[in-house]
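[1] predicted model follows, preceded by the sequence.
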Amino acid sequence: MVRRPVRGVHCLPRPGRSDPGRRTVSRRHPPRRVRGRACLRGRQHRLQGRHPGPRVSRKLQALLFVCGSAIFAYLVARIGVGRLLADAAHTGWIFVPILVLYGVVYACNTAAWRLIMADEPVRPPFWRAYAITVAGFSLNFVTPMVNVGGEPFKIAAAARWLGVRRAAGSVVIYQVLHTLGMLLSFLTAIVLGLLLLPPHPALRAGLVVAFVVLALLCWLLLTGHRRGVLEGALDLIHRLPLVHRLARRLESQRATLVQMDAQMTEFYHKRPRRFFQALLLEYLSRSIFMLEYVLIGLGVGLRITYLQAYAIGGLTSLIQNTMFFVPFEVGTKEGSLYLFFKLLGLDPALGVYTAIVSRLRDLAWIGVGIGLVWLAGRQPAREGATAP
């Protein structure tokens, strides 16, 4: 009702001019500029790429909830309800602080993501962002082999505040920082492994090679954050054989990728303090997570130092990420913990028990996360979605 009369003004001839075909502007109205157009309701959000996108559809939420619940039930059935209850009973009261500890880890992850979104006119409140984070990590875990189910969900859930493009940019930036924090924790674990594990030449050589490779990956990620990496990745896909069809499909999104690259480099160059604060929170979350092994040891009367726990947890996680193609990390966690407990002179059977308790904690938080899929996808309050 507003735009049609406004557009009609531009067709009126200005007094003193005889060219009726020339589009002119009345003296009573400002020229057509962004500032004038921003007065139209909703236009400012679209101009800045922050127009709220559609909320997570109920069909998608239902599909994610059903698939996640089915996989969750499969994991419970595979391990056995009786065994899970017996392990929980054996762990006793110590299982409660283990669960709370992982909640603190998710709080650090959420705080890091919200730091990335700090410059946005509106962003998800902390507890809504917390629900989205937990749901996203849970969907990643129940996605077999590739662990990519959580990021699209986070983008769709956060788009109600940021718009689709800005939400996608924030998730990409967070994922890069999350990976960088994980790599730094791996480097820390390798250094501790060189100090604490037996000095076998083959073991030391493997740790040194892993350190060099991980340090190179850290450098590449930092370079990507400084210069942008998404458009370059698209150019690389065009050069690779067998993926030309994918490259052609992504080519239509080049402008969006360029904008996301700009969002990424802007965060690094214009907000370096916030960048390193978010990275520190991600590294802190990994460091807090290592306390789980100390708590599990206390539950069975075994004293595990924090440095030992960090070496065990970091190196085990490194092996699990290297073997990412194994569905649900079946066997990789148990085998890795058995090996590192034995190398540190601890009872290797307790390594297997630690893996079981860790999986029990995983299942508990997956159940919470799948339930939060509904809460995280709910439409926010109207004023929060449209605030300037």
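    Structure received. Computed from a prediction, not measured in an experiment: that's the story for all the values here.

[2] C-alpha from now on. contacts and neighbour counts both.
    Noted.

[3] helix or strand: which one has the nearest residue to Y130 once chain neighbours are set aside?
    Excluding the flanking residues, the one nearest Y130 by C-alpha to C-alpha, 6 or more residues apart in numbering is T110, at 5.5 Å. Assigned by DSSP states H and E, T110 falls within helix 95-116.

[4] just checking, what packs against that helix?
    Helices and strands touching helix 95-116, by 3 or more C-alpha pairs under 8 Å, 6 or more residues apart in numbering; DSSP states H and E, are helix 126-142, helix 164-196, helix 272-289, helix 291-299, helix 348-376.

[5] and that helix, what's buried?
    Under the neighbour-count criterion of 16 or more other C-alpha atoms under 10 Å, helix 95-116 has 95, 98-99, 101-103, 105-116 buried.

[6] the helices and strands packed on helix 95-116: which one's closest to L246?
    Shortest distance between L246 and these, using C-alpha to C-alpha, is found for helix 164-196: 19.1 Å.

[7] summarise which helices and strands the closest one is packed against.
    Helix 164-196 is packed against helix 95-116, helix 150-162, helix 201-227, helix 254-270, helix 272-289, helix 306-322, with contacts defined by 3+ C-alpha pairs under 8 Å, 6+ apart.

[8] list the contacts of the closest residue to L214 other than its chain neighbours.
    With sequence-adjacent residues excluded and distances taken as C-alpha to C-alpha, 6+ apart, L214 is closest to L183, at 6.4 Å. L183 makes contact with L214, A215, L217, C218, according to C-alpha atoms under 8 Å, 6 or more residues apart in numbering.

[9] burial of the second one, as a residue count?
    Meaning A215. 16 (other C-alpha atoms under 10 Å).

[10] how about it, what does it touch?
    Taking C-alpha under 8 Å, 6+ apart, we find A215 in contact with L183, L187.

[11] over to the third one?
    Applying C-alpha under 8 Å, 6+ apart, one finds that L217 lies in contact with L183.

[12] give me the neighbour count for the residue nearest to T305 when sequence neighbours are not counted.
    In space, T305 comes closest to V294 once its chain neighbours are excluded; the distance is 6.7 Å by C-alpha to C-alpha, 6+ apart. Neighbours of V294 under the rule other C-alpha under 10 Å: 20.

[13] hmm, V294 is touching R303, no?
    Yes: between V294 and R303 there is a contact under C-alpha atoms under 8 Å: 7.3 Å.

[14] what is the burial count for Q253?
    Q253 has 12 neighbouring residues, counting by other C-alpha under 10 Å.

[15] which residues are in contact with it?
    Q253 touches nothing, counting by C-alpha under 8 Å, 6+ apart.

[16] separation between the spatially most central residue of the chain and A112?
    Central residue of the chain (C-alpha atoms, centre = their mean): Q175, 4.5 Å from the mean position. Q175 sits at a distance of 10 Å from A112 (criterion: C-alpha to C-alpha, to the nearest Å).

[17] got a markdown table for the helices and strands packed on helix 164-196, with distance to G80 too?
    Shown next, in a markdown table, are the helices and strands packed on helix 164-196 (distance: least, C-alpha to C-alpha, whole Å):
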| stretch | distance to G80 |
| --- | --- |
| helix 95-116 | 18 |
| helix 150-162 | 26 |
| helix 201-227 | 36 |
| helix 254-270 | 45 |
| helix 272-289 | 26 |
| helix 306-322 | 23 |
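
[18] this is the comparison structure:
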Amino acid sequence: MTGSDGGMAWPMDRGTTLKLLVGFAVALVLVYLLGAVIGWDRTIERLRTADLYWVGVACVSTLLCLLAWTKTWQVVLGAAGVNVPFRKLVVTFYAATFANYITPMGQAGGEPFIAYILSRDTEANYEQSLASVVTADLLRMLPFFNVGLVGLGYLLLQSQLPEGTEQFAALLLGLAITLPVGIVLAWRYRDAVQRAVVRLFAPLATRTDRFTVEGVRKRIDRLYESIDLIAESPWDLLVAVAFAYVGWVLFALPLYFSGLALGLEISLLLVAFLVPVTVIAGSTPLPGGLAAIEGSLVVLLTALLAFTADEALAVTTVYRLTSYWFVVGVGGIATFWVLARV
């Protein structure tokens, strides 16, 4: 979408905001019903025993994770020829994460908003911004699947997968194979991708003057050019991947710390399996994977560790408070800060 100044128009209109609010309302109702089935009284009793020290450690781990991923983003931007001070980019990345966390379908849904913020808050144009966002997202996906497969291997070596978890394991394995293949194909057959996207937008272009078919084609060309420029810096990409792995470890640790907060130990290798699987399960039409992540994590904890349902829900609640709602709060503040300065 293009504004009157030739830049990107604000992507969060009133209708989109209303849909997000409705999505949150539906998701929270589903989370409440999950707790009602398990028993909120027993779960709350367990939550009252939580060690606040470990809750705080989980929150710190989440913050450090975002700092590491900010560094990934900064390195990728630098490879694209855009230099942004780390201190400034941290706030922008927190706002970007907020967009992803409140948008249905996670990364895919929030990327236009993120690219908009980045293009308005830095010297990058929209195509450079989107290219850096896409590249950084792909680099951050590597640890999710690689380490997730390590966790899956650990489970298979220990024993057979408990009943009800085979689907999660198959989904993880399938995505670990198909996503890299899909990325390679999209890169190799970029002309076909461009034609498909243009064909998709062509009917819309006849109904609005906010974009044209030729404009869409040019934006795709500039997007691929920006990604080409990033790909020409292998050392920068290696550094970015290293920070992506550090960030992933810090992203996964809050689940381990949430168990410690309630006196329940979860193996780190099991965490390596659980976190990617729940992220995949969270790719639903509801904001932030709400309800889907909570439900799948409760099922997995009870199946893999023989936790009682209220124990599993208590751990899940602490985990989501420290890894999701905490980020929504901090990221929301960052978003207002960024919008005020652009």
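    Thanks, I have the structure now. Given the structure is predicted, the values throughout are model-derived calculations rather than measurements.

[19] got a TM-score for the two of them?
    Once superposed, chain against chain, the TM-score is 0.76 (TM-score structural alignment, normalised by the length of structure 2); 319 aligned residues with a C-alpha RMSD of 4.0 Å.

[20] single out the most deeply packed of the helices and strands packed on helix 164-196 of structure 1.
    helix 150-162 (a mean of 25; mean count of other C-alpha atoms under 10 Å).

[21] and the angle from it to helix 126-142?
    Helix 150-162 of structure 1 runs at 160 degrees relative to helix 126-142, counting by axes from the mean of the first three to the mean of the last three C-alpha atoms, to 10 degrees.

[22] which other helices and strands contact helix 150-162 of structure 1?
    On a contact count with 3+ C-alpha pairs under 8 Å, 6+ apart, helix 150-162 of structure 1 meets helix 126-142, helix 164-196, helix 382-386.

[23] packing partners of the shortest one?
    When you say that, I think you mean helix 382-386 of structure 1. helix 150-162.

[24] R245 of structure 1 matches what in structure 2?
    In structure 2, R245 of structure 1 lines up with P203, judged by TM-score structural alignment.

[25] look up how far P112 of structure 2 lies from its match.
    From P203 of structure 2 across to P112 of structure 2, the span is 20 Å (C-alpha to C-alpha).

[26] same deal with L255 of structure 2?
    Applying C-alpha to C-alpha to L255 of structure 2 and P112 of structure 2 gives a distance of 29 Å.

[27] W365 of structure 1 pairs with which position in structure 2?
    In structure 2, W365 of structure 1 lands on V327 (TM-score structural alignment).

[28] count the neighbours of that match for me.
    Residues near V327 of structure 2, counting by other C-alpha under 10 Å: 22.

[29] show me what contacts D119 of structure 1?
    For D119 of structure 1, the contact set (C-alpha under 8 Å, 6+ apart) is empty.

[30] before we move on, what about T316 of structure 1?
    T316 of structure 1 makes contact with K333, S336, L337, F340, according to C-alpha under 8 Å, 6+ apart.

[31] not counting sequence-adjacent ones, nearest residue to L262 of structure 2?
    Counting by C-alpha to C-alpha, 6+ apart, the residue nearest L262 of structure 2 is A50, at 4.9 Å.

[32] secondary structure class for that neighbour?
    Judged by DSSP: H, G, I helix; E, B strand; the rest coil, the three-state class of A50 of structure 2 is coil.

[33] quick check: which element contains the aligned partner of I266 of structure 2 in structure 1?
    Structural alignment (TM-score structural alignment) places I266 of structure 2 against I304 in structure 1. Following DSSP H and E, there is no helix or strand that holds I304 of structure 1.

[34] ok, I304 of structure 1 - contacts?
    By C-alpha under 8 Å, 6+ apart, I304 of structure 1 lies in contact with Y293, V294, G297, L298.

[35] please redo it, this time with the cut-off set to 6 Å
    V294 (C-alpha atoms under 6 Å, 6 or more residues apart in numbering).

[36] number of residues surrounding whatever residue of structure 1 lines up with Q160 of structure 2?
    Residue mapping for Q160 of structure 2 onto structure 1 gives P198, with TM-score structural alignment as the criterion. Neighbours of P198 of structure 1 under the rule other C-alpha under 10 Å: 13.

[37] how many residues are close by R120 of structure 2?
    Using other C-alpha under 10 Å, R120 of structure 2 has 19 neighbouring residues.

[38] how near is the nearest residue to it once chain neighbours are set aside to Y256 of structure 2?
    Leaving aside its sequence neighbours, R120 of structure 2 sits nearest to V342 (C-alpha to C-alpha, 6+ apart; 6.1 Å). Going from V342 of structure 2 to Y256 of structure 2 by C-alpha to C-alpha gives 38 Å.

[39] same check, this time on V193 of structure 2
    From V193 of structure 2 to Y256 of structure 2 the distance is 41 Å (C-alpha to C-alpha).

[40] W10 of structure 2 too?
    With distances taken as C-alpha to C-alpha, W10 of structure 2 is found 39 Å from Y256 of structure 2.

[41] also G289 of structure 2?
    Counting by C-alpha to C-alpha, the gap from G289 of structure 2 to Y256 of structure 2 is 20 Å.

[42] what residue in structure 2 is paired with the residue nearest to L214 of structure 1?
    Using TM-score structural alignment, L183 of structure 1 sits opposite F145 in structure 2.

[43] so which of the helices and strands packed on helix 164-196 of structure 1 is nearest R359 of structure 1?
    The nearest among those, by C-alpha to C-alpha, is helix 95-116 at 11.5 Å.

[44] and I132 of structure 1, what's its match in structure 2?
    Per TM-score structural alignment, I132 of structure 1 is aligned with T92.

[45] check contacts around its match.
    Applying C-alpha under 6 Å, 6+ apart to T92 of structure 2 gives no contacts.

[46] quick revisit: ok, and the contacts of L183 of structure 1 in structure 2?
    Counting by both residues aligned by TM-score structural alignment, their matches' C-alpha atoms under 8 Å, the contacts of L183 of structure 1 that remain in contact in structure 2 are L214.

[47] adding distance to G8 of structure 1, write the contacts of L183 of structure 1 out as JSON lines.
    Putting the contacts of L183 of structure 1 into JSON lines (distance: C-alpha to C-alpha, whole Å) gives the following:
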{"residue": "L214", "distance to G8 of structure 1": "61"}
{"residue": "A215", "distance to G8 of structure 1": "61"}
{"residue": "L217", "distance to G8 of structure 1": "57"}
{"residue": "C218", "distance to G8 of structure 1": "56"}
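
[48] and of the contacts of L183 of structure 1, the nearest to G82 of structure 1?
    Closest to G82 of structure 1, out of all of the contacts of L183 of structure 1 and judged by C-alpha to C-alpha, is L214, at 40.5 Å.
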